[in-house]
Every structure is written in C-alpha cells, then in structure tokens.
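my questions concern the predicted model and sequence given below.
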Amino acid sequence: MPELMVNEKKYDVEGILFDKDGTLLNFNELWMKWGTNLINEIVSMADSQIMCDEEDIGRYIGVSFKNGTWDPKGPLAIGSMGDLITVLSFYLYQQGMPWNEAVTMVFNVRENVDKSTQWTNRLKPIKGIRNFLERAYSAQIKLGVVTSDDTAQAENHLEILGIRDYFHCVIGHDAVQRGKPFPDMPELACQRLELDHKKTVIIGDSNGDMILGEKAGLLTGIGIVPKEIHTTSYLENANQIIRDYNQLRIKNSSD
C-alpha cells in the first residue's frame, strides 16, 4: 500500500480527498477578486434604495477589501454559494430593503458576476499540486474532491486548471443533503470510490474540513495554510499542517 509522508509522519493510504478553494487553487486570486466585483455590483445596484458601504458589507462575509485580507473561518472562505446569497441578502434587508428584493438582487448579481468573470485568468494552482497529484495518481491512490462549491462549477475549475483527470470523483455542496462540516461529502466519496475510511486522508484549508474528516472517521486531516495567512491557530483540529504540496511525499509500495 502507498505511504503518504508529511512532517516525518507516515500514513498508509488508499485515498485522498481534497477541498478545492484554497487547497487545490489559490483562494486569493479567485474568490477575493470575485468577491470584490460581487460587492461593488451589489452596492452600485442598491445605491438608489439604501445606504451601504463596500467595506461594511464585506465584513458580513469575512473579508476586508481595503486590506486585501479574509477570515479563513468566514462565509466567503468556507461557506456555500447559498450561504453567501443568504448572508448578503440579510445585510441588505437590515439596511431597509424588502427581503424578496434583496434575495433577487443578490442572486441576479451573482449570476452576472459569474458570467463576466474570466475564470481562466483567475484560476491559479497551489504550489506543488500538479506534481503531487501526478505522484499520487501514479501510485494508484484514489483521489476525490469535496467542496462547498457547486459540483458543475468545481468540475469547470478543475478542467481549466488541467487537473480534472486526476480525480476519480468530484462532490459539491449540491450533491449531498448536508454540506460542511457534516460528513456527508466524504462519506459519499468513500462510497463511490470504495475506500476504507480509515485509509483515507483529507486535505483542506479550513477547520471545517478537518472536522468533517473526523466525523467521517477518516485516517487523518492535513491543513494547508496560504502564504497570505500567518497564523495556523484556526486549524485546531488538523493533525498535520503544511504550506504547500512540496512538504508531502508519496512512497509507492513497489519502491
């Protein structure tokens, strides 16, 4: 059986499950810029009805556009698209906009921003991920993606990055009844890939990823921290922590 080595610790593995945003692709390049466009458009459209401010509304989803920072525990970082629509709609409602109008506005703005986003230019892989996926795939480790993003959009992002073919399954928030941090996604992935939970690892950039790994009874949880975030304390349930994939090694059973 292949061995995964991280921080001098060895794990016998059959499968590895990955979060997507911040784990396979650079969160800042994609979602901070997408979020900036989303908020700017909402503020522009709402301006004739209510008073709202980009920085103020940004706090509701866990970002500071002024400082270019995000909360790794916030809605933009770990929430589903449905979560974001609800939170932003609630902000507009609090400012005096009728709820039905708020939801409709946020939903329509999100669709427009998605259509206008040049995904090819926004999607940047995490350092070392391509080589790591190639080594894992060559070692016959089954690979899956479990993401709070919608399945179709996740598939599209992986295709653009040129790494879709490495993964044996991709499971989005819309594929299960309960999203993160509930264990539904890793449980479904293990079922589809016929994986033993105790021989499956999860890699993610949020503590929610670590918690769902624990709830699903997975072998271990590896937290990955981007260079823009200096603390690692928010990954309190991680068994191991890395900064990029060059810190991981795979030893094939035939080596």
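Looks like it came in fine. Residues are numbered from 1 along each chain as shown.

when you work out contacts or count neighbours from here on, use the C-alpha atoms and nothing else.
OK.

elements contacting the helix or strand encompassing Ile250?
Using DSSP states H and E, Ile250 sits within strand 248-251. Under the contact definition 3 or more C-alpha pairs under 8 Å, 6 or more residues apart in numbering; DSSP states H and E, strand 248-251 sits against strand 3-6, helix 129-138.

most tightly surrounded among those?
strand 3-6 (a mean of 18; mean count of other C-alpha atoms under 10 Å).

next, the buried residues of the following helix or strand past it.
Tracing the chain C-terminally past strand 3-6 and defining elements by DSSP H and E, one meets strand 9-12 next. Within strand 9-12, the residues that qualify as buried are Tyr11, Asp12, counting by 16 or more other C-alpha atoms under 10 Å.

in addition, the following structure is provided for comparison:
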Amino acid sequence: MTIKSVLFDFDGTLADTLPLSFKAFREVFLKYENKLLTDEEIIETFGPTEEEIIENNIFNKDLVNEAIEYYYVIFEKHFHEMVTMPQEILDLLKELTLLHIKMSIITNKSRKCLDICLKNLGITDFFITTIAGDEVTLPKPDPEGIYRSIHMMNLRSDEVVFVGDSNADITAGKSANILTIGAHWFGTVQNTEFSIEPDHIFTRTEELKSFIKEL
C-alpha cells in the first residue's frame, strides 16, 4: 500500500478554530435569538455551513443576512486573538510536502470562512485542492467531497487517507472506502469519542508523520 495523498478536515484537525467558532455562534444566537448556547448545543447544529446553520436557527428570516454578517465580524475580529498556527501542524504540512504527498482539505465550512482561516494562518499553498461545504451538494458525512478530491488528483481510493476529528469525517471516509485517521491532537474536537471507529486514532502529529512514512 502506497499513500500518495492525505485529505484533511479543517476545524479541530488542522487548526484549533472551534473555540472561535463557538464564540461567534454564541454571540449571534445571543443577539438575534436571546439564547446563550453551550459548546455542546452549538456542536449539535454542525453539518451545514456557517451560513446555513444561522439560517436554520434564526426565527426572523429578515434578519438572517444581518446575522451572517455579524458572525463574520466576530470571527475575523477575534481570529488572531484566539487562533494560532501550531508549529507541529506546520511541521507536519512541510514534511508531507517534502515526501511529495498531495494534500487536500474537505470541510463543511463555507468557502468564505475557510478562505479567511487559510489566509490568516498562511497555509493556503500547501494544498492541491480545498473543497468547502457550499461547494458540494451533500456535505460530510456524505463522501461527495472525498470522491471529488480523489478525482481531481487522479488517484485511487487505496492511495488516500482521510484525517478528521468528527464522526462525520470518519463516516465519510468509511463510505468512500478509504483509510481513516481520527485526529485527537487538539484540546477541542468535535467528537471526543467516535461512534464509528477509525482505522487509527492519533493524539500527536508525529504519529501521523511516522505512519505515512511507513506506508
């Protein structure tokens, strides 16, 4: 078995952006719905893009666009305060690049939100492709994004692994019949326990690097 590509989820896998997302959603729902949501309650809304989550949970539809803009105001305002580029993730991306491993991101984030993150973290150029949640018909746990990424890179399923921190990631990978890696190297992840067992669970990026080298 030879691995030629690593597909990554984004939130909780490549960057510890979940606390910032929680803050932005919490402020939106507090302002527009007068509800103070816990992290767990916010996670329960995950699946659609940020825009769709807000649209689905704001009662007054006339305020949806305003609420979405407010989300991004909060997200960008607090980005550098709450999100940093971990050296171990940067080292991982650099080493995989040196190994000529093609990398892709498959996320349920919106294109706008993903681009904000990649630009601010300075890691855009590491990835051959990035597929956002509003660029597929069916987001994860559906494997559409995985299939599209594999096709774009002209690879076979047995040449690819998918790395993510959520049940949706592992389900999507299993549905696409590719090797799945549960990423638990950040303090905040979507699922601390997987309902569907990944092929491997790594708590340090070094484990992923060693695994890819062995294959």
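Received it, and whenever you're ready, just let me know what you need. From a predicted model like this one, the values you see are computed outputs, not experimental measurements.

sorry, back to before: got the contact list for the strand holding Ile250 of the first structure?
If you take C-alpha atoms under 8 Å, 6 or more residues apart in numbering as the criterion, strand 248-251 of the first structure is touched by Pro2, Glu3, Leu4, Met5, Val6, Asn7, Phe132, Arg135, Ala136, Ala139.

which two from the residues you listed end up farthest apart in space?
The most widely separated members of the contacts of strand 248-251 of the first structure are Asn7 and Ala139, with 19.9 Å between them, by C-alpha to C-alpha.

look at those two and report which has more neighbours.
More crowded of Asn7 of the first structure and Ala139, by other C-alpha atoms under 10 Å: Ala139, with 19 against 11.

which position in the second structure aligns with the more buried one?
By TM-score structural alignment, Ala139 of the first structure lines up with Leu99 in the second structure.

chain center to the strand holding Ile250 of the first structure: distance?
Using C-alpha atoms, centre = their mean, to the nearest Å, the mean C-alpha position of strand 248-251 of the first structure is found 23 Å from that of the whole chain.

repeat for stretch 124-135 of the second structure
Centroid displacement of stretch 124-135 of the second structure relative to its chain, using C-alpha atoms, centre = their mean, is 10 Å.

where does that stretch end up in the first structure?
Using TM-score structural alignment, the residues of the first structure aligned to stretch 124-135 of the second structure are 164-175.

which other residues reach that stretch?
Taking C-alpha under 8 Å, 6+ apart as the rule, stretch 164-175 of the first structure contacts 80, 133-134, 137, 142-152, 154-155, 158, 179-180, 185, 189, 192-193.

how about it: buried residues?
By neighbour count on 16+ other C-alpha under 10 Å, the buried set for stretch 164-175 of the first structure is Arg164, Tyr166, Phe167, Cys169, Val170, Ile171, Gly172, His173, Asp174, Ala175.

stretch 150-165 of the first structure too?
By 16+ other C-alpha under 10 Å, the buried positions in stretch 150-165 of the first structure come out as Asp150, Thr151, Ala154, Glu155, His157, Leu158, Leu161, Ile163, Arg164.

what segments of the second structure are strands?
For the second structure, strands defined by DSSP state E occupy the ranges 5-8, 102-106, 129-131, 160-164, 179-183, 200-202.
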